[in-house]
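Enquirer: give me a model of this one.
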Amino acid sequence: MTTVAIRDDATGTKANMSAIYDQADPRAYFRELGKLDYAIPAAAQPVFQRMVDAIRARRKGTVHALDLGCSYGINAALLKYPLAMADLQARWTDPVLHGIDSDAVREVDRAYFDAQPCADVRVIGLDPSEPAIAYAEDVGILDDGVTLDLERNAVPPALAETLAPIDMIVSTGCVGYVTQRTFAALMPAVTAGAAPWIGNFVLRMFPYDAIEQTLGGWGYVTEKLEGETFAQRAFASDIEQERVMAQVDRLGLDTAGLEADGALHAEFFLSRPKNEADIPLADLIDQAT
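Expert: I've put the predicted structure just below:
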């Protein structure tokens, strides 16, 4: 395994990869995470697409999404364009891009994404990395980007207006770095309009109870997809694996066949307004696979 520093997150267990989120383009992100078989966006893509389809069937028209912890807009690209995670991985690790600067990468990426057929989905991204947000906005993957720490700050009035039409909130790994405080900050704004569905892929090392309780206070019903986990990526070091497994063990969960086999695993939670939670989550996901 590659040995890296340990990140100071909510539990002090995960590998420090902050440097790959602070680049002017996604090449380092895909190069380094590709070494670790980063897979969660690919696993999430059909699930999020089923959310889009189900929401559109109910509400009609353009679906507005908010991606929490969006980094370079990976989930947005997979929602908006006929692309797979493998396409993005191949593109941003292509040796042709190795010898050019970030401005040139942005120029060719603008042309690349402009040429893609685009679904009737608009995506706002929220992430603490200004360079990642700037890139994703510049090349058109994100329709809007926000750099704001909602663990410590309220939603400004101007942003609240932007968030009011949101139909769905998604994430593929930020829960644990963000907590119920972020969701408590978001809910007044996002429920002023469409009352979004909220789909989170959550690493098993992070309890979800506090977020579920927060959303329940806003009239939401939360379901976990039972009996299924999703590999996020391989562990970056033996130390990371040991610490994550210890945390999962403390939660009373069995790591056999999952973290013990060398990868971080996530579970999927879907929270919906009570009046739109009529289709069981398992049935909804069956239609996505």
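Enquirer: C-alpha only now, for contacts and for neighbours.
Expert: Noted.
Enquirer: now Pro190: how far from Phe201?
Expert: You called it Pro, but residue 190 is Val. Separation of Val190 from Phe201 (C-alpha to C-alpha, to the nearest Å) stands at 20 Å.
Enquirer: from Thr229, how far out is the residue of the chain positioned farthest from its centre?
Expert: Residue farthest from the centre of the chain, counting by C-alpha atoms, centre = their mean, is Gly99 at 29.6 Å. For Gly99, the distance to Thr229 (C-alpha to C-alpha) stands at 39 Å.
Enquirer: Ile166 in helix, strand or coil?
Expert: Following DSSP: H, G, I helix; E, B strand; the rest coil, Ile166 is assigned to coil.
Enquirer: one more to line up against the first:
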Amino acid sequence: MTAKADFTDEYNATDPRAYYANLGDLAYQVPAHGSAVFRHLSDVIDERSGPPTVLDVCCSYGINAALLNHDLSFEDLRHHYTSPAVEGLSRRELVDADRQLLAARRRPDARRVLGLDVSENAVGYAVEAGLLDGGIVADLESEAVPGEVAAQLGPVDLVTITGGVGYVNEGTFEQIVSACDAPPWIAALSLRWIGFDPIAESLEEHGLVTERLDGYAVRQRRFADAVERDHVLGVLEDRGILPNEMEEEGWHCAELYVVRPEGAAREESVDELLGDAVPHLVGDA
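Expert: Alright, predicted model coming up:
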């Protein structure tokens, strides 16, 4: 049985138009939830040690960077990429249109964001359009970090991921953390049916503590079909987890995990860290 809908074609296209059209049809929204978390954590790191470098894992076309660094919503981006005005544009013309949009909406507190993904087309587009400050095309689940990639990962302070856990697992995170000059913070929105425990356990060996934000559960996107829904509910049942209201109504549901060095975790809990900056909510962005 297929575990998850296949969006390979969308992730490997030479530009993001199909990505936004097809995922938008499934009410994809988890990056909007993630951006509030990532912005707050980047501000905390900035106050402690200066402006952070962010690594977005499974970055695809740079959507998390777009929302983190610009006054844009997912719906703004979807409208942009599905508008009749860009339908007939060449890739080069679309890149130019993107650059104009991003320049007009750039936040004054924009962060340096690197992206990691296996899709060369997606990463290349995000870098060319100015969404990412640098791109890494690598499968760290199956290959060791190349030397030039390790150098790029060195200054990373905050690692982010929305919905990519399962595609990447502890092997990727262990290699990223090992390559960083200092232990980074990690913020992950992980689907409930996949779970984050194997990653959390592996990162303990690096002196990192994982906390789940209690009471926080958000929609990722609608199930693509009944097969996907039945698979997710079946996995939850096998793991002894009751589906919540969102899953029963046909949605993938993500929880938030924050990983920090032990000293930082001792200073304040994840609830104290996030406070009122991130709503403990169930629902849409």
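Enquirer: mind checking the TM-score on these two?
Expert: Comparison of the two superposed chains (TM-score structural alignment, normalised by the length of the second structure) gives a TM-score of 0.93, and 276 aligned residues with a C-alpha RMSD of 1.4 Å.
Enquirer: how big's the offset between the longest strand along the second structure and the first structure?
Expert: Taking DSSP state E as the assignment, the strand of the second structure that covers the most residues is strand 208-222. Mean deviation of strand 208-222 of the second structure from its aligned counterpart in the first structure after superposition (mean C-alpha distance after the TM-score superposition for the first structure): 0.8 Å.
Enquirer: I'd like the next helix or strand past that strand.
Expert: helix 226-238 (DSSP states H and E).
Enquirer: list the buried residues of that following helix.
Expert: 228-229, 231-233, 236 (16 or more other C-alpha atoms under 10 Å).
Enquirer: out of the residues you listed, who's nearest Val209 of the second structure?
Expert: Closest approach between these and Val209 of the second structure, by C-alpha to C-alpha: Leu236, at 24.9 Å.
Enquirer: map that closest one onto the first structure.
Expert: Alignment note: Leu236 of the second structure maps to Val248 in the first structure; criterion TM-score structural alignment.
Enquirer: what helix or strand is the nearest residue in space to its match that is not next to it in sequence located in?
Expert: Of all residues not flanking Val248 of the first structure in the chain, Met205 sits nearest, at 4.9 Å (C-alpha to C-alpha, 6 or more residues apart in numbering). Remark: Met205 of the first structure resides in no helix or strand, with elements defined by DSSP H and E.
Enquirer: tally of neighbours for Met205 of the first structure?
Expert: Residues near Met205 of the first structure, counting by other C-alpha atoms under 10 Å, number 23.
Enquirer: that one matches what in the second structure?
Expert: Residue correspondence to the second structure (TM-score structural alignment): Met205 of the first structure is matched to Trp193.
Enquirer: swap in Ala104 of the first structure?
Expert: Under the alignment (TM-score structural alignment), Ala104 of the first structure pairs with Glu93 in the second structure.
Enquirer: can you tell me how far its match is from Thr14 of the second structure?
Expert: For Glu93 of the second structure, the distance to Thr14 of the second structure (C-alpha to C-alpha) stands at 13 Å.
Enquirer: against the second structure, where does the longest helix along the first structure fall?
Expert: In the first structure, with assignment by DSSP state H, the single longest helix is helix 40-59. Matched against the second structure by TM-score structural alignment, helix 40-59 of the first structure falls on residues 30-49.
Enquirer: the match of Met205 of the first structure touches Val232, doesn't it?
Expert: Yes - contact criterion C-alpha atoms under 8 Å: Trp193 of the second structure and Val232 qualify, at 6.2 Å.
Enquirer: where do the strands sit along the stretch 151-289 of the first structure?
Expert: Using DSSP state E, counting those that start in this stretch, the strands found in the stretch 151-289 of the first structure span residues 168-171, 197-203, 220-224, 230-234, 263-273.
Enquirer: which of the ones you listed sits closest to Thr162 of the first structure?
Expert: For those, proximity to Thr162 of the first structure was assessed by C-alpha to C-alpha; strand 168-171 is nearest, at 13.5 Å.
Enquirer: packing partners for that closest one?
Expert: Strand 168-171 of the first structure sits against helix 40-59, strand 63-68, strand 197-203, with contacts defined as 3 or more C-alpha pairs under 8 Å, 6 or more residues apart in numbering; DSSP states H and E.
Enquirer: export these as JSON lines, with columns for mean neighbour count and distance to Thr222 of the first structure.
Expert: As requested, those are exported to JSON lines (neighbours: other C-alpha atoms under 10 Å; distance: least, C-alpha to C-alpha, whole Å):
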{"stretch": "helix 40-59", "mean neighbour count": "18", "distance to Thr222 of the first structure": "14"}
{"stretch": "strand 63-68", "mean neighbour count": "24", "distance to Thr222 of the first structure": "18"}
{"stretch": "strand 197-203", "mean neighbour count": "23", "distance to Thr222 of the first structure": "9"}
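Enquirer: number of residues surrounding the closest residue to Gly12 of the first structure other than its chain neighbours?
Expert: In space, and not counting its chain neighbours, Gly12 of the first structure is closest to Ile6: 7.2 Å by C-alpha to C-alpha, 6+ apart. Counted with other C-alpha under 10 Å, residues neighbouring Ile6 of the first structure total 17.
Enquirer: and Leu94 of the second structure, by the same measure?
Expert: Neighbour number of Leu94 of the second structure under other C-alpha under 10 Å is 19.
Enquirer: thought it was touching Glu87?
Expert: No - proximity of Leu94 of the second structure to Glu87 does not meet the contact threshold set by C-alpha under 8 Å, at 9.1 Å.
Enquirer: sorry, back to before: closest to Thr162 of the second structure among the buried residues of helix 226-238 of the second structure?
Expert: Distances from Thr162 of the second structure to the buried residues of helix 226-238 of the second structure, taken by C-alpha to C-alpha, are shortest for Val232, at 17.5 Å.
Enquirer: contact partners for that closest one?
Expert: Taking C-alpha atoms under 8 Å, 6 or more residues apart in numbering as the criterion, Val232 of the second structure is in contact with 3, 193.
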